[in-house]
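Asker: just need the structure, nothing else, for what follows:
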Amino acid sequence: MPFDRRKVRGISLAVLLTVATSVTGLTNQAAADTMTQLNAARIVADMGAGWNLGNQMEANSNGIPSETAWGQPTITQALVDKVKAAGFKTIRIPVSYLGHIGPGPNYTINSAWLNRIQQVVNYAYNRGMQVLINMHGDGYKTINGAWLICDAANQTAIRDKYQKVWQQIATRFANYDQRLILESMNENFDGQWGAPTQPCYSNINSYNQIFVDTVRRAGGNNPSRWLLVPGWNTNIDYTAGNYGFVVPTDRYRSPSIPGNEKRIMISVHYYDPWDFAGEENTRITQWGRASTNPAKKSTWGQEDHLDRQLKKMYDKFVTQGYPVVVGEYGAIDKAFADSANPRYRADYVRAVAATAKKYGAAAVYWDNGYTGQYGFGMIDRRTLAVTQQGMINAIMSGTAG
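Answerer: As a prediction, the model looks like this:
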């Protein structure tokens, strides 16, 4: 979904974080690939139920990323422990780089920012969780300093910068095992709603190919690491349909991977129907076959639509050995307008998790840290109180099948 729909309502963008420089965990020295090989079914099973640490490491103030810029507190080990205790096995950590990237030709990432990214990764990784990190906001036209723009004229310079930034990230995390998954970008498109355009889609495909080649050649365990790539705006139809998406060629992968197995995953997001899941209105507050008031239910996007959409991904990719990750899904809180809304939110997330499981995909709930009106949040990041236990129970139930 578009970037500005995720922002917490009424927050200030003026607060900057003094980034921590102490880092725990593994070193970034290159080493031989010693990764335990996990096939597609095993990696999805290991991921289990997923949770997004949204509106933190991708937050920014005037193009400078800062984890507190959008009103959230500093990320702590205690928060990650609470997420794990709730039953989640995977944490996706959206990350923006933006103004923390230095000038060319080296495009050096600010060391304090990269250290802090690694420290947050380690909060989950050192607890045995699966971790996804990506390049999240650098491709949004609405963000000051965004540069990964698929319809910009200077594609040669963009590709050079993209390659050098991912080289640094992949090198930093080279020795992490299969529990770390790297994701090339987030919701990249030309900013115009509607069918994909060229050459913008071809440029997105090029970024994905550069990402795969760069990570694979960065040493350590990267030659056999699972890598996650999206199509146009992580849209299911524009990824699975005949619109121009190309799965990257994995030409530098480890020879230890069996020839018929893949190490590339396909990323999509799911917020259908948007008028229930994300639109800030009081009209559509119910979802699914159990809804009691037709006037409060969207005219589309119910269980049959969900099944068809994820089946498209199964038929196109899972059957060919490419796991699918629904990297974001969720529904905002409208309980203030309809006391029954929590029930339908729970029905929705249970259905997404269960349908993903049915079609061999992993699903990662979008938690933006905001637990009030129109928020996606399920855990208060200041008090660590679980505010939506019913939804968490529903996710765990759906993930269990």
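Asker: please make it C-alpha for all contacts and neighbour counts, starting now.
Answerer: Fine.
Asker: how many neighbours does residue 155 have?
Answerer: Residues contacting residue 155 under the criterion other CA atoms under 10 Å number 16.
Asker: got a list of what it touches?
Answerer: If a contact means CA atoms under 8 Å, 6 or more residues apart in numbering, then residue 155 has residue 203 as its contacts.
Asker: from residue 170, how far off is it?
Answerer: Residue 155 is 22 Å from residue 170, where distance means CA to CA, to the nearest Å.
Asker: one more: residue 379?
Answerer: Per CA to CA, residue 379 is found 30 Å from residue 170.
Asker: also residue 184?
Answerer: 11 Å.
Asker: residue ranges of the strands in the stretch 151-300 of the chain, please?
Answerer: 180-183, 227-230, 264-270 (DSSP state E, counting those that start in this stretch).
Asker: determine which stretch of those strands is the most buried.
Answerer: The highest mean neighbour count among those, using mean count of other CA atoms under 10 Å, belongs to strand 227-230: a mean of 27.
Asker: what helices or strands is that one leaning on?
Answerer: Here strand 227-230 touches strand 180-183, helix 200-216, strand 264-270, going by 3 or more CA pairs under 8 Å, 6 or more residues apart in numbering; DSSP states H and E.
Asker: nearest to residue 61, out of these?
Answerer: Proximity of these to residue 61 was assessed by CA to CA; the nearest stretch is strand 180-183, lying at 23.3 Å.
Asker: what packs against that closest one?
Answerer: When contacts are defined as 3+ CA pairs under 8 Å, 6+ apart, strand 180-183 sits against strand 130-134, strand 227-230.
Asker: out of those strands, which is closest to residue 121?
Answerer: strand 130-134 (6.8 Å).
Asker: which residues does the closest one contact?
Answerer: Strand 130-134 is contacted from outside by 46-47, 89-95, 121, 124-125, 179-186, using CA under 8 Å, 6+ apart.
Asker: tell me the buried residues within those.
Answerer: Neighbour-count burial (16 or more other CA atoms under 10 Å) is assigned, among the contacts of strand 130-134, to 47, 89-95, 121, 124-125, 179-186.
Asker: another sequence for comparison is provided below:
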Amino acid sequence: MQVTEHRNRRRIALITTAVAALAAGLGVVLPAVAQSAESCEVDYQVKSEWDGGFTADVDVTNLGEDVKGWKLKWSIPAEQDFTHAWNASVKASDGQATAKNVKHNKTIAAGETTRFGFTGTTSDGNTVPTEFTLNGEACTVASDEPSAELTAMETVAAMQPGFNLGNSLDAIPDETSWGNAPIDQELVQEVKNEGFNSLRLPVTWDEHQGEGPDYAIDPAYLDRVEEVVNWALEADLYVMVNTHHDSWIWQADMKTNREEILARNEAVWTAIAERFKDYPPELVFEGINEPQFYDATDEEKYQYLDELNKQVHGVIRASGGGNAERLVVLPTLHTSGDQVPVEELTQTFTDLNDPNVAATIHFYGFWPFAMNLAGSPTFDQVTKDNIHETFDNVHEAFVENDIPVIIGEYSLLGGNVEGKVERGEILKFLEYAGYYAREAGLTTMLWDCVPGYDRPGLQFRDAEYWGMYQAAWTTRSGTAETDQVFIEKSGEITDETVTLELNGLEFEGLRHGDTQLTEGTDYTISGSELTIKASLLTLLLGDREYGKKADLHADFSAGQPWRISLISYDTPTIANATGAADTFAIPTEWKGDTMKTMQAVYTDDGSNAGPIEWTSWKEWGEGFKPDYAANKLDLGSKFFNDVQEDRQVKLTLYYWSGATHTYYVTESGGTVTGTTG
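Answerer: So this is what the prediction gives:
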């Protein structure tokens, strides 16, 4: 494989030492400033290379006084950039690289060394730097030494970004049971062609494991798993194999069936380890997917997971061959990034004392936002803070302690249901979460909910979603407060202002399709305030019939353009209605508007009504669902199953235009009466 062919650690010969020796021999007295070269030493190590990219480690040794806050700089080719870094913030600008300390390694004491690393991209070979400065002072450069294998941190960095081939070998009972065609080599190669560097291969073994006491794995099924692994390696992908839905099918029964579970788990991993023990290190093993345990206390759950994690690790290591040092990826309970599950896994790693391990969590976004419930229909600060909290938590617990982290399943959970989360809000989530994962040094592996991969067509179904996700691998994208501008059909057309989120970028222009619009005539820009002129709106709104009339695109100096849809609307109208509880719907003339969210409370005391009793804000698709084609807002059985009979419920309906309505419903004897007042 290409990656392994280039595992050479390249260190540059010390130039400054030779110069100093020559000067001494000639009796030349060097200026005192030359002593600054002795204040630091840099050991720059290229760990792996492939067509268009490489990973490197950099050791910085402080030979002078304590350094409190540092920046290391070196020259790079103009086309070189950095996509992923750990233990430092690494940026490229105008042919110069700058690595800046992060919080945990701000100070380098005299005589101490700090290490950081990164993944880089280059289009014309990889020139190794020969000069470095630390806080403006020149550093010496370490001499050549033998090559070394990738560390766990470097391996996980090289796996960024990753892709899941889910709902295939993890499907029950067989590979095609959940609607996907069998995995073929073309599909695996296309994953690589799309820019991914690793493939997570979820595998459910349950249906392919025999009875005790041997619990033998079907050799033909192992052959099939091996076939897909081989395709991935041939495509120059890292590949990560796990035990997937086994977690809830049988591994979850540890409390009531511990000995059998341990025997089955040992048999599965013995078979996997034996089959793949001579494979290269680009094959990675992941233990249990989303571990959970039935009828157990929290303390017991952590105990069971610790036991299973250590068993998986022990079986793999004992099998020898490449498995003696292969990267082993272990999960937190429920693959959660919360503090307690993370702390418990930290203790497991401490006990194992193994440098070739990694942690894994899953991340599908802040639950209320991902499901559009509890009053969280927008990508707001609460949702953003959830990203911060989760990613900072695993970074501080693991990455800062040289244990890499893989977000083994990464997406927005509700984003695969049309309309559940508004399109622009999904895009803002993808942009920010991808950026912050990169900043935290976490490798992401997309579970194809958003943007959704069309396997027969070998392409992503939605180029806009895909573009936003992909851009976050290397840069920021510009976004805005909204991707929708609603203009009342019955009102006068006036200038409309949208606040941009520049994210450190520069606004480069506004266009309609391929037509560049004219600043000052079609729009104005003042800081982050983009104002679309009434004259342009009049032209694009045309007949002003209800619905989306045009799309504009804001372009930025990097990343994905931001689409702004112009929508002609009037406030929706709703009507009284009577119907069966399991099919009840509010008659609605949508008039170009769309549904945002809904609240439900009892009118007699203001308490929460309907499904999910802890919040008055109902879930899109569960408590309410708009049907735009049929001109109705469905409530249905899922709503009235949780409403008390003969108690009036006040519904507050919120629309994306900003309009609201109040509506009242009462269910009695299976019949619902709905009124506007």
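Asker: sort out for me which of the contacts of strand 130-134 of structure 1 are in helices.
Answerer: Among the contacts of strand 130-134 of structure 1, the ones falling in helices (DSSP state H) are 46-47, 121, 124-125.
Asker: so can I have TSV of the residues you listed showing distance to residue 112 of structure 1?
Answerer: Converted to TSV, these look like this (distance: CA to CA, whole Å):
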residue	distance to residue 112 of structure 1
46	31
47	29
121	14
124	19
125	19
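Asker: wait, which of those is closest to residue 140 of structure 1?
Answerer: Minimum distance to residue 140 of structure 1 across those is 23.5 Å, recorded for residue 121 (CA to CA).
Asker: could you find the counterpart of the closest one in structure 2?
Answerer: Counting by TM-score structural alignment, residue 121 of structure 1 corresponds to residue 229 in structure 2.
Asker: what about the helices in the stretch 1-150 of structure 1?
Answerer: Across the stretch 1-150 of structure 1, reading from the start of the chain, the helices by DSSP state H, counting those that start in this stretch fall at 40-47, 77-85, 111-125.
Asker: and the stretch 251-400 of structure 1, by the same measure?
Answerer: For the stretch 251-400 of structure 1, the helices defined by DSSP H, counting those that start in this stretch occupy 274-277, 303-316, 341-358, 389-400.
Asker: check contacts around the most centrally placed residue in structure 1.
Answerer: Geometric centre of structure 1, nearest residue: residue 327, 4.3 Å, by CA atoms, centre = their mean. Contacts for residue 327 of structure 1 (CA under 8 Å, 6+ apart) come out as 92, 267-269, 362-366.
Asker: of these, which is the nearest to residue 220 of structure 1?
Answerer: Closest approach to residue 220 of structure 1 among the contacts of residue 327 of structure 1 (CA to CA): residue 92, at 21.8 Å.
Asker: isn't that closest one right next to residue 56, touching?
Answerer: No. With contact defined as CA atoms under 8 Å, residue 92 of structure 1 and residue 56 do not form a contacting pair (11.4 Å).
Asker: now for residue 103 of structure 1, how many residues are close by?
Answerer: Neighbours of residue 103 of structure 1 using other CA under 10 Å come to 11.
Asker: to which residue of structure 2 is it aligned?
Answerer: Aligned by TM-score structural alignment, residue 103 of structure 1 pairs with residue 211 of structure 2.
Asker: equivalent analysis for residue 172 of structure 1, please.
Answerer: Taking TM-score structural alignment, the alignment pairs residue 172 of structure 1 with residue 275 from structure 2.
Asker: then residue 317 of structure 1?
Answerer: The alignment partner of residue 317 of structure 1 in structure 2, by TM-score structural alignment, is residue 398.
Asker: got the contact list for that match?
Answerer: By CA under 8 Å, 6+ apart, the contact list for residue 398 of structure 2 reads 346, 359, 404-405.
Asker: for residue 316 of structure 1, same thing?
Answerer: For residue 316 of structure 1, the contact set (CA under 8 Å, 6+ apart) comprises residue 240.
Asker: that one and residue 328 of structure 1, how far apart?
Answerer: 20 Å.
Asker: and if you look at residue 46 of structure 1?
Answerer: As judged by CA to CA, residue 46 of structure 1 and residue 328 of structure 1 stand 18 Å apart.
Asker: wait, isn't residue 161 of structure 2 in contact with residue 197?
Answerer: Yes. The pair residue 161 of structure 2 / residue 197 is scored as a contact, 5.6 Å apart, by CA under 8 Å.
Asker: now the aligned partner of residue 377 of structure 2 in structure 1: closest residue in space that isn't a chain neighbour?
Answerer: Structural alignment (TM-score structural alignment) places residue 377 of structure 2 against residue 296 in structure 1. Spatial nearest neighbour of residue 296 of structure 1, chain neighbours left out: residue 284 (4.5 Å); criterion: CA to CA, 6 or more residues apart in numbering.
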